[in-house]
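> generate coordinates for the sequence data below:
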Amino acid sequence: MDIQGDNESQNEDMEIRMRERQGYITVIVPVYNVEKYLDRCMESILAQTYTKLEIILVDDGAADSSGAICDSYAQKDERVQVIHKENGGLSSARNAALDIAQGEYIGFVDSDDYISVDMFEKLYQACVQYESEIAICCHYTERGDRLLIEEPIVDESIQYTGVEALELLIRDQGIRNYAWDKLYKASLFQSIRYPDGRNYEDIATTYLLFYRAKRICSIPRYLYYYQIREGSISSHVEDTKWLDNCYQIIVSQTERYHFMKEHKEERLADLCLAQLVPYLYEYIRLGLRLHTSLHRTEVLTLLNKEWENIQNNSFLSAKDRRLYKIYTAAPIVVQSYQRTKEAVKKVQDCRYKLKNALGEAGILSVDRFDFQLAKGKERRIIFFELPCFDNLGDHAIAYAQKKYMEALTAQRPEYQLYTIDGWDTVEAVIQLTKEIGKKDVIVCQGGGNMGSLYEFAEAFRQKLLKAFVDNRIIIFPQTIYFSQDEQGERTKRKMVKVYNKCKRLTICARDAVSAQTMQSMFTADIESVNDIVAYLSGRIPVQTQRKGIVLCLRSDLESALTTVEKKALRQACTEKASDVRITDTCLGRDIDRQDREAMLMKKWSVFAGAQLVVTDRLHGMIFSLIMGTPCIVLGNNHHKVKATYATFKDCKYLQYAENVREAVQMIAAWKPDEIPVTPYNTEEYYKKLEQLVIMQ
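Below you'll find the model as predicted:
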């Protein structure tokens, strides 16, 4: 027998198969009772610009016509093959396809979802460009007729080592466990399969693939459309169902923890345990509430076994470490703790209200701030910021207003500027009421939060107005809006009562509609002044290398666009430019004050790097203005965007579209070479504001 010859022949056959597989992507689609959605899903896959696909549909014992639909696609396209099997669940369906997959890469699409036509092309290019074994894209969430971005915004490609990406995956920050937003090298699945019969099966599997990968990359492309529908695994669940799901998460996370321990990845193991412990506490708490002891002993055994590791875990908060003794005690102790926690919250609320009342009465003394005037200074200007969260528009207002005030006071040596963080408002007001002089000026942050839509911001502002009724107060450019209901009327009545007690109040309206509303409500001086962020035009470095279109659409309460309309805008952009980037001015994660400037500069570079911006964000429009980038802007669900656009209507590179149809026409007519030489000059807009601030 010629063993050597046989081995050589086998090696040659393997090399031929490898060459045949090179560049091919196996797309795995588990199918179960999705006849309503399957056509949309399949059409999006068959329309892929990357055509080297093997598409495996797994009919997991569907009771509707899904199986027949699968067969019809296999007859239409030779790239499609179908597996019919008894119902075994999502993991079983994926595994059946993995067992026969021939592609060099593996991708997953859930059959009630759909994908962008260039999803696999972009992911494959990323794998090749960054020499990565896993590439990750961004996704939309579709809820009814709303198309949302529910994860933090990503604006740049990022390359990770496997361990770096694995840490983010375990933390569930920036990288999620989902199977379907990724492209994997098929070799990673050697001996790895999804656990049969378990929800949240991705938690039990994705970390194993990441652990094997040497390089992983993520790209800032929104390529997957994830649908939340009634009856899906991910839709809202009641407590009894959540208890079962919580247990299944515990099982998967426990496996992940033990895997890291066995492979002597101590830091990752500690991180896994820190993610697991809150689920163990939650399971005990909810089990007692639902009067069930199912799996309770198992969970308590795990907690007791890991007692020492929990106490020494640097990733766990001190509170979570202390809670161990409560949740491993008798049920009555856990229940007493829950009741005590609810009572403590009520007490804390009362203490907060009492602290405010005592402070306003001058009884409570808090001296954290240095409000002393320096030598040669005659009067204070105290700029109170509002608390800012994830909205870069709000951060840009605070940043621009501070820059403006610094420039103004630099020219007026008699003034001394103090800037108060929004979260320090209460304590600063308490102290300042004892130290403020008659000539001192209070300046409130501008924005689009006056009225009933953002009561949180309104509460902070009214605290200032109540405390300093005798001082000169200037509210920087604002939009005012009230909902057409009892809440709106109630807020309006309260505002009239508070605002009209101020003796020297000036309110700057950033649009004509707001100015008219303010004049009808308040006795204060009302002045029209443009949004303060436009003050930065010409003051921020602008890059000259521009490419493609940036699509910046909102996903919050003020959005007026449906899923169909958003997709129409994206399609129009794609037809006009090969490079279309999705972004938003709300990042989906809170921004610390010290990181404000860096985060703004990053976002402004996105706008400055585009040839065109299409947006329904007010500050998407203004970011375009200060970066000198042509912009097509649509309105939101009230007057704010349109009325603010009117204050910049002489800016030649801003266009307002009344509706999506008009915006699509504007996109089609846009000429890429029409880029302004310099950003719009806004110098004249703020001379009036200077006089308002320094007025005696």
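> from now on I want contacts and neighbour counts done on CA atoms only, so please keep to that.
Will do.
> my guess is Asp202 meets Tyr178, correct?
Yes - counting by C-alpha atoms under 8 Å, Tyr178 is a contact partner of Asp202 at 5.9 Å.
> show me where the stretch 201-350 of the chain has its strands.
For the stretch 201-350 of the chain, the strands defined by DSSP state E, counting those that start in this stretch occupy 215-228.
> can you map out the helices along it?
206-212, 239-262, 266-289, 296-305, 307-311, 318-327, 331-360 (DSSP state H, counting those that start in this stretch).
> helices or strands up against the fifth one?
Contact analysis of helix 307-311 by 3 or more C-alpha pairs under 8 Å, 6 or more residues apart in numbering; DSSP states H and E lists helix 266-289, helix 318-327 as its packing neighbours.
> buried ones in that helix?
By neighbour count with 16 or more other C-alpha atoms under 10 Å, helix 307-311 contains the buried residues 307, 309-310.
> rewinding a little: ok, which of the helices of the stretch 201-350 of the chain comes nearest Ile153?
Closest to Ile153 of the helices of the stretch 201-350 of the chain is helix 206-212 (C-alpha to C-alpha; 22.0 Å).
> Proceed likewise with the subsequent sequence, for comparison:
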Amino acid sequence: MTEPLVSVIIPVYNVEKYLDKCLTTVVYQNYNNLQIILVDDGSTDNSLSICKHWSIKDERIEVYSKKNGGLSDARNYGLRYAKGEYVSFIDSDDWISLNMISKMVNVFSENDVDMVTCQFITVNNGDAKLFSYQDKKLNIVDRKEMFKLLLEDNNMTSHVWRKMYKRNLIPKDVFEVGKNFEDILAMPTLVSKCQSIASMNEGLYFYRTSNGKSIVNAISLKNIEDRFYAIKESTNEIIKLEPQLGKVVNQALLIKEIDVYRNLIDSGIINDKQALPLITSIKEDLREKDYRILPGMAPKMFGYSILKSKALAILTYRLFEKQDSLFKKVMRRFKLYSERHNKRVAFKDKYLNGNDKLFIVLGVPNYGNLGDQALKFAEYNFIHKYFPDFKLVPVEINDGFLVRNVKKRVTNKDIVALQAGGNIGTLYPWLHNTQLNFLSKFARNKAIIFPQTLYFSDDPMGKQYLQNTKSVYQQMQHFLLFTRDKFSYDFAQNKLQGVRSVLMPDMALSLTPKVEESKRSGAILLLRNDSEKTLSVEDLQLLLRKVKETFGNNYLQSDTHIHFDDIDDNFAKDKLQGLWNKMGKSQLVITDRLHGMVFAALTNTPCIILHSKSPKIQGVYEWIKNNKFIFLEDDINELSSTIKSALATSDCHFERKNIKEKFAQMAELINKL
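Take a look at the predicted model:
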């Protein structure tokens, strides 16, 4: 069956620093039938040259150059040449998952829908986070419900990117030229042509926020006016199309206009002293009434022009953001206290009552790093196996307020442990400092750190962090530091004098996941997008070229991080099992993530592991290098031969007798504290 043609429109303007990354992820999609339209909008840097260079390498790329007319003009221009059954827009300083196009086309082919959207991941200097999460794997809504979701501006936003459209439903020149916030203006028209829209729960679009590009964050009178105009025009259009949503529109308008004026006031563009007499008059009137009347004022507020409604908007902002700030702070504090009190009571009732011996694990992750989640479950298994007489007491990384309760209850019979991982040092400062603070409260108790990697940068910050760490560790009276790699062990021996350290395997190597039996096919790529990423764009291109040569389109991109926080154990187990099942169906894993390598070993999947910034990969590899289906790749140029060797490997079975013996030894050492 022939793949439908997808036209990918990428406006380009002065993005020479980011363009290669964007185009790499488009060109190497696991979907071939693409028309890649690059519209250079009068760039003054090397962007056009980069576009032309790519067009020589790939015949699917079409380059058009025009005078600068703005993003809307460039998108409209690209649409004139779009021949595909489907159209997708990508901003040239962002990038996409290698699966995005194929997954969206599959949703179209399997469902009777007119538009498909995915979730997106914001990336700020290597800090990647899923913008929003929906419970359903696929949520299909009608036009009215889609408008409602857009007004709520939470799970569904008006961004034109992160979506795929039927070409025949996009009107000519749908983007209004000369205005910023063109997405807000265009989205009602685009949605109006649809009977149903499918929303996926996967984050497949990576939105770069660290380059200062965001119009939303660039406060100027022009941007404020354009945003106000876009909000007004788009919501008026929604009411015309779906009159029943009038109340929802008015509520959304009130919130959004206040936000517009907040930007004006905070930027100093508006001087509210000139409006003081009117503000005072309205303030006196409102003192006699319930604040709940304010939402009802929305239709009146939005009947005014910017100048006429300025005073009322300033008043609303001052009342709720400034003058009531003390009240709001008190209420927030009270709510937080109430939530913590309830959690503290439940925690004490569940874990701290009675005379049980306790095995306390501090800094348990509730964030979406599946490697750290796997470590957590491995620690739990270890405690249940070797310390069956102890009650397991997990304290999450965000629950520092519970440490005081634990401290009051702990005795010299109990054991305090710090979560395993790669968080000691300067790679993740907040995690390091939080964990160090937790541990410092138990200087007189039996305490251990589950196998960790230590990494301190060689700069003033790293030296200060090391000094603080040494100070806490040296105060511990019954203490064992377990390290999971030789580099960290040697570092501890040399830099943490007087601290007893022992080399042990990564805790996740003790897990025994059950993987669905199936015929293996294709490759899975688990590649970083965070601060530890060391794979250059050039190396990524080489890697993807070799993968294409070997597997065609039979590969997918995933990750050991779901970029989502505040997850519970059941959610984490479900995500881990899903990833393990994907790996168990693959012929090969290629990854630069330590736990990508570990999970490949656990699922008996041939794996090529690439180096990252931390020495942990090399160190943990030493524990499993006797398994000949795990390949540590030092030279990306040798990838072709390594792929052949990995695919030629037979009888893949994770041998870990030595690892099991080390964990038994670890339990003995803890018992002797």
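> re the thing from before, quick one: closest of the helices and strands packed on helix 307-311 of the first structure to Gln338 of the first structure.
helix 266-289 (8.4 Å).
> what does the closest one contact?
Under the contact criterion C-alpha atoms under 8 Å, 6 or more residues apart in numbering, helix 266-289 of the first structure has outside partners 167, 170-171, 239, 243, 246-247, 249-250, 253-254, 256-261, 293-294, 296, 299, 303, 309-310, 313-316, 320, 327, 331, 334-335.
> now these: which count as buried?
167, 170-171, 243, 246-247, 249-250, 253-254, 256-257, 259-261, 296, 299, 303, 309-310, 313, 316, 320, 327, 334-335.
> so which residues of the stretch 451-600 of the second structure form helices?
With DSSP H, counting those that start in this stretch as the criterion, the stretch 451-600 of the second structure has helices spanning 460-475, 486-495, 537-551, 569-584, 594-602.
> okay, the ones you listed, which one's buried deepest?
helix 594-602 (a mean of 25; mean count of other C-alpha atoms under 10 Å).
> show me what the following helix or strand past that helix is packed against.
For helix 594-602 of the second structure, the following helix or strand on the C-terminal side (DSSP states H and E) is strand 607-610. Applying 3+ C-alpha pairs under 8 Å, 6+ apart, one finds that strand 607-610 of the second structure contacts strand 588-591, helix 594-602, strand 630-633, helix 639-648.
> is it possible to export the ones you listed to a markdown table including distance to Glu396 of the second structure?
Converted to a markdown table, those look like this (distance: least, C-alpha to C-alpha, whole Å):
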| stretch | distance to Glu396 of the second structure |
| --- | --- |
| strand 588-591 | 28 |
| helix 594-602 | 21 |
| strand 630-633 | 33 |
| helix 639-648 | 39 |
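> select, out of these, the one closest to Leu431 of the second structure.
It's helix 594-602; of these, that one is closest to Leu431 of the second structure (C-alpha to C-alpha) at 18.3 Å.
> mean deviation of that closest one from the first structure?
With mean C-alpha distance after the TM-score superposition for the first structure, helix 594-602 of the second structure departs from the first structure by a mean of 1.5 Å once superposed.
> highest average neighbour count across the helices and strands packed on helix 307-311 of the first structure?
helix 266-289 (a mean of 19).
> and the angle from that one to helix 318-327?
Put simply, helix 266-289 of the first structure runs at 50 degrees to helix 318-327, going by axes from the mean of the first three to the mean of the last three C-alpha atoms, to 10 degrees.
> run the chain-centre distance for helix 266-289 of the first structure.
What separates the centre of helix 266-289 of the first structure from the centre of its chain is 25 Å, taken as C-alpha atoms, centre = their mean, to the nearest Å.
> and what of stretch 88-99 of the first structure?
For stretch 88-99 of the first structure, the distance to the chain centre is 32 Å (C-alpha atoms, centre = their mean).
> got a list of contacts for that stretch?
Contacts of stretch 88-99 of the first structure (C-alpha under 8 Å, 6+ apart): 28-31, 56-61, 83, 189, 193-198, 201.
> for that stretch, buried residues please.
89-98.
> possible to save those residues as a markdown table with secondary structure and distance to Thr49 of the first structure?
Output for the buried residues of stretch 88-99 of the first structure, formatted as a markdown table (DSSP: H, G, I helix; E, B strand; the rest coil; distance: C-alpha to C-alpha, whole Å):
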| residue | secondary structure | distance to Thr49 of the first structure |
| --- | --- | --- |
| Gly89 | coil | 31 |
| Leu90 | helix | 27 |
| Ser91 | helix | 28 |
| Ser92 | helix | 29 |
| Ala93 | helix | 26 |
| Arg94 | helix | 24 |
| Asn95 | helix | 26 |
| Ala96 | helix | 26 |
| Ala97 | helix | 23 |
| Leu98 | helix | 23 |
